[in-house]
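Visitor: Structure for this input, please:
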Amino acid sequence: MREFMDYIQSVFYAATGWNRDNSYSSLNATSDALLNFPTPRGLRLTLSSLATSQFATSYQLGTVGIVDGSVSYLYSTVPLGHAIAQSEKIPLPDLLRSYRPLAELPRRAEEGQPEGGLIKDGLAYGRLYLPASMLEALVVRRISRTLQFQLSAVSDQKLRNGGTMLGMVQYDKGRYAVEGLASTDGGLLGARALYNFGGDVAHLDTQTQPATTNGNGTGNSERERIFGRFSAGAEFYYGTLNKSGGMSVGTRFATLPTHKGTPLTATMTVNPLMGTISWSYAVMAGSYCSLASRMDFNVYSYESDWAVGMELWRKRAAWSINQELEEVPTPVNATPERSFQEKLELELDSPPLPLDTAEILPPPESVAQLNKKERSFQAKMEWRLDDPDVDATVPATNENDDDHDEQYSGVLKARLDQHLRVGLLWEGRVKSLLFSLGSSIDLRRLDSPFRTLGLEVQFSA
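Guide: So this is what the prediction gives:
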């Protein structure tokens, strides 16, 4: 489960128009969320609050052998009063969903937004861990619409030199993004770059729009084809103190929200120095199910690793509908009750006038033709029927709407790797409390398979 402070940071980036997904470091974000989700340990309670539109606090208390906790503060120069901070009202997909489709790139040329100009948007975040007395801090500063500076630091006696500091400069042009970083840990210097092509990138600098439906059905073929974005990037880093370096290259294909078919994301990353090749594939099989798989292979040792993951959502309507059905009053029978005398004479008091049902109801053949509906090409490819009661002329609604989010009551996450290690996590909401119950299981040790077991409870206001 995402922590409250991470949720507030995402609200800040959305309010300032910064796309966190347009970075090489986020290339495998979807598959990592489905396959590497953390399982809680012990009991942990978190109380958070958006005290003002620009200030948020969070207090955490836990026990894993010893009692520990943390205190967090966040300040934003941008008012975040529009954020839904109450734990009973926050849409569960915003906190719990692992598969997140890519957001479309902004069309700055069409909107007439200037590339330059100073922006004073900023964020400051600090967290103190107790009783370890470890302190972490984050400062984000927007310099322009395309340029951002970020500084993070950690202070701990266990670290070399008592702590470390990382500075990062990010330049996001939409079509491409470049990052430069420097760290005090080993004198590390690095650079990252990501370039996008295909999909919505072709419309960034033009006023052209996608083809519309015509009499020959061209619009249907455009709607049925896979519409996505390709991304390719690389990273290089070098330690000036230990005289060692590294690099990696990667590519990704992901469908965009305008794609009417099944959302999917496929990535491949290569580390030529270590000889490691990694493939991952994630698909949102439906509104209630997401699947992911990953394969790692090393060309030097011929070792391979694999992992599969699943995310299954629970419908809220599964229990609320039964309650509504019980509350629906039984319809009153329109047929008049016969008297005792009429029952003996086998006749009605005043029989209704005969109606010619043939003039009112269509013949059975016509009803069958009306109910029969040709499936779309996408539905035939997915071996399913079209969604009921949906008119093809009416545009599909966005699944991120509030009404759609209310149908979720919880999610079950599971993963399995080649070492027969299983991770299970059940997350949801009970009244005003958000909970996360999970366990890590080792099937190779059946005498004591449960390696970790924990429960986390969050409340925010």
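Visitor: okay, CA-based contacts and neighbour counts for the rest of this
Guide: Noted.
Visitor: looking at it, residue 88 is touching residue 435, isn't it?
Guide: No. Applying Cα atoms under 8 Å, one finds residue 88 not in contact with residue 435, separated by 11.6 Å.
Visitor: Check the contact lists of the two and give me the overlap.
Guide: Residues within reach of residue 88 and of residue 435 at once, by Cα atoms under 8 Å, 6 or more residues apart in numbering, are residue 429.
Visitor: what's the helix ranked longest in the chain packed up against?
Guide: Ranked by residue count, the top helix of the chain under DSSP state H comes out as helix 4-16. If contacts are counted by 3 or more Cα pairs under 8 Å, 6 or more residues apart in numbering; DSSP states H and E, helix 4-16 sits against strand 55-64.
Visitor: to compare against the first, here's another:
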Amino acid sequence: MLDFMEYIQLSFAEATNWNRDNSYATLTATAHSLLDFSTPERLRVHLSSLSTPHFATSYTLGTVGLIDGSVSYLYSTVPFTETPSRSTLIPLRKLSPGYRQVNHPIPRDWNTVLDSVTSTSSHDDQQQPFLANKPTLLHATLHLPPPTTLNALFLRRISPTMQLTLAVCSTRGPPLSKSAPQASLLTQLSHDTGKYSNEYLFSTDNALFGWRGLWNFGLDPRSSKEPRLSLLSAGAEAYYSPVSSLIGMSTGLRFSTLAAATDVPASASTGANQSTPISSFPYTLTLTLTPLTGSLSTSYSLRASPNLAFSSRFGFNVYSWESEMVAGCELWRRSKREEDDGLEWARQKMRTWDPVPPPPSELPTTKPMDGEEEATDSVLKIRVDQSWNLRLLWEGRVKELLVSAGVGLGPSSFSSSSWTTASAGAGTQSSGPSYWRGVGVSVFYSS
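Guide: Sure thing, here's the model as predicted:
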């Protein structure tokens, strides 16, 4: 489950109209959310609040032998007046990432946006964020007890197509140590036009330079208004450090259906000729290749219904012949609507008996498959690999609290191979058979 500050940062991206799907970093985000979710390892309590529309705070307290925690603050020039902040109102699908419906790339032409902003400049200065006040976000988290670690984030939208991100990580040494704090700075400049995106990175740690790019095939969203049913994207990344002579690179493909491919038009019930959707279920296919290490990975994710999704991944290394097979699913439980009086079946019957069809404007429309607006009580996620390592995660509401509970079972702890990306026991090996790897609970409350 995402913490409160991550939720606010996602709300900032939505408020500033930034498409996070149009990036090579999120090429495998759907399979990652369904297969590489982490389970709590201990008891943790999160207390958060959106004090003002511009300012948020969060406090975390955890215990496992020793007590630790963190203090977080966030400030944004963009007000979050329409963002639900109470734990009883925040959509659970916003905090528990699952199957992600890839959005249509947003056209990001500076001249078009500039013309629309200039036309409203004489009416309201608040409607011209890129001229009067460029959206900016500041975030800092201090982890306690010593040795303390400070994480800071500076994010600024330079233009509708450009975004600058500065991330700082500083760790203080032991209390009796006189060494200076270890700090590193990561700079990222993102350029997103809708048709393609580029990201340029630099880290002071070993003077690492990096680049990531993603290209969307098919119709150009900047010059075509026709609806697209699917999206094929190709991307790559490369890194180089002149200090340590470190070189890294990877490439990948993604094919995903868009919302237009699964939504049934409302006018279809009136008997009008409509083309058949290419698929009744949203799905996403990915293929990634790391040439230097010889790793090849494919994934297939399918959303069978608004409340059920499946995903599988197969990985293979051409140098060592190591392989990986992982399968997982998520099952959402929807809550009953308070306004449901139990007579919906009678209303459906009355509609079928009515000889005069209602006008098209009053016909029911099919809701998008993303389901983010649906009220949900809980979600159950299951993940199993070829070694029968099982991971279970339950997340839901208990009164006014958001609770995340998980357990890991299996004959051995997760291996430290390159396939393991988010396991609690990565890098450890058990001395013998072990079927109980750990259980944890996290409790969230926000006001």
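Visitor: Quick check: TM-score for this pair?
Guide: The TM-score (TM-score structural alignment, normalised by the length of structure 2) is 0.78; 379 aligned residues with a Cα RMSD of 3.0 Å.
Visitor: re the thing from before, neighbour count winner among residue 88 and residue 435 of structure 1?
Guide: residue 435 (20 against 17; other Cα atoms under 10 Å).
Visitor: Counterpart of residue 258 of structure 1 over in structure 2?
Guide: Residue 258 of structure 1 maps onto residue 260 of structure 2 when the alignment is built from TM-score structural alignment.
Visitor: Is its match in a helix, a strand, or coil?
Guide: helix (DSSP: H, G, I helix; E, B strand; the rest coil).
Visitor: Which residue, other than its chain neighbours, is closest to it?
Guide: residue 229 (5.3 Å; Cα to Cα, 6 or more residues apart in numbering).
Visitor: what residues are up against the one you found?
Guide: Contacts of residue 229 of structure 2 by Cα under 8 Å, 6+ apart are 257, 258, 259, 260, 261, 278.
Visitor: mind redoing it with 6 Å?
Guide: Residue 229 of structure 2 is in contact with 257, 258, 260, 261, counting by Cα atoms under 6 Å, 6 or more residues apart in numbering.
Visitor: Are any of those buried, and if so which?
Guide: Buried subset of the contacts of residue 229 of structure 2 (neighbour count, 16 or more other Cα atoms under 10 Å): 257, 258, 260, 261.
Visitor: The last one and residue 217 of structure 2: what is the separation?
Guide: Spelled out, it's residue 261 of structure 2. To residue 217 of structure 2, residue 261 of structure 2 is 17 Å away according to Cα to Cα, to the nearest Å.
Visitor: Check which helices and strands the helix or strand where residue 350 of structure 2 lies sits against.
Guide: Assigning secondary structure by DSSP states H and E places residue 350 of structure 2 in helix 344-353. Contacting helix 344-353 of structure 2 under the criterion 3 or more Cα pairs under 6 Å, 6 or more residues apart in numbering; DSSP states H and E is no other helix or strand.
Visitor: Which residue is the nearest non-sequential neighbour of the residue nearest the centre of structure 1?
Guide: Centroid check for structure 1 by Cα atoms, centre = their mean gives residue 100 as the closest residue, at 3.3 Å. Nearest residue to residue 100 of structure 1, sequence neighbours excluded (Cα to Cα, 6+ apart): residue 30, at 6.6 Å.
Visitor: Let me know the secondary structure of the one you found.
Guide: Per three-state DSSP, the secondary structure class of residue 30 of structure 1 is helix.
Visitor: just the one 3 residues further on next, same as before
Guide: Using three-state DSSP, the three-state assignment for residue 33 of structure 1 comes out as helix.
Visitor: again with the one 5 residues further on
Guide: Remark: residue 38 of structure 1 carries the secondary structure label coil [criterion: three-state DSSP].
Visitor: Tell me how many other residues surround it.
Guide: 14.
Visitor: ok, now residue 342 of structure 1?
Guide: Per other Cα under 10 Å, the neighbour tally for residue 342 of structure 1 reads 12.
Visitor: The residue nearest to residue 100 of structure 1 maps to what in structure 2?
Guide: Under the alignment (TM-score structural alignment), residue 30 of structure 1 maps onto residue 30 of structure 2.
Visitor: ok, its match to residue 303 of structure 2 distance?
Guide: 11 Å.
Visitor: circling back: just the buried positions in the helix holding residue 350 of structure 2, please.
Guide: Under 16+ other Cα under 10 Å, helix 344-353 of structure 2 has no buried positions.
Visitor: thinking residue 275 of structure 1 is in contact with residue 299, fair?
Guide: Yes. The criterion here is Cα atoms under 6 Å, and residue 275 of structure 1 meets it with residue 299 at 5.3 Å.
Visitor: contact partners of stretch 401-408 of structure 2?
Guide: By Cα under 6 Å, 6+ apart, stretch 401-408 of structure 2 touches 39-40, 390-396, 437-445.
Visitor: In structure 1, what range does it match?
Guide: On structure 1, the counterpart of stretch 401-408 of structure 2 by TM-score structural alignment is residues 433-440.
Visitor: circling back: just give me the neighbour total for the match of residue 30 of structure 1.
Guide: By other Cα under 10 Å, 25 other residues sit near residue 30 of structure 2.
Visitor: Over to residue 28 of structure 2?
Guide: When neighbours are counted by other Cα under 10 Å, residue 28 of structure 2 registers 21.
Visitor: returning to that earlier point: quick one: what's aligned to the residue nearest to the centre of structure 1 in structure 2?
Guide: That one, residue 100 of structure 1, aligns with residue 100 by TM-score structural alignment.
Visitor: before we move on, what SS does its match have?
Guide: coil.
Visitor: and residue 191 of structure 1, what pairs with it in structure 2?
Guide: Checking TM-score structural alignment: residue 191 of structure 1 goes with residue 211.
Visitor: aligned partner of residue 271 of structure 1 in structure 2?
Guide: Match for residue 271 of structure 1 (TM-score structural alignment): residue 290.
Visitor: now do residue 419 of structure 1
Guide: In structure 2, residue 419 of structure 1 lands on residue 387 (TM-score structural alignment).
Visitor: Tell me the mean distance between the helix or strand hosting residue 47 of structure 1 and structure 2 once they are aligned.
Guide: In the assignment (DSSP H and E), residue 47 of structure 1 maps to strand 42-49. Compared with structure 2 after fitting, strand 42-49 of structure 1 deviates on average by 0.5 Å (mean Cα distance after the TM-score superposition for structure 1).
Visitor: what residues does that strand touch?
Guide: For strand 42-49 of structure 1, using Cα under 6 Å, 6+ apart, the contacting residues are 56-64, 454-461.
Visitor: Could you do stretch 81-99 of structure 1 as well?
Guide: 1, 2, 30, 33, 34, 53, 405, 432, 459, 460, 461.
Visitor: now do stretch 289-300 of structure 2
Guide: Contacts for stretch 289-300 of structure 2 (Cα under 6 Å, 6+ apart): 250-251, 284-288, 311-319.
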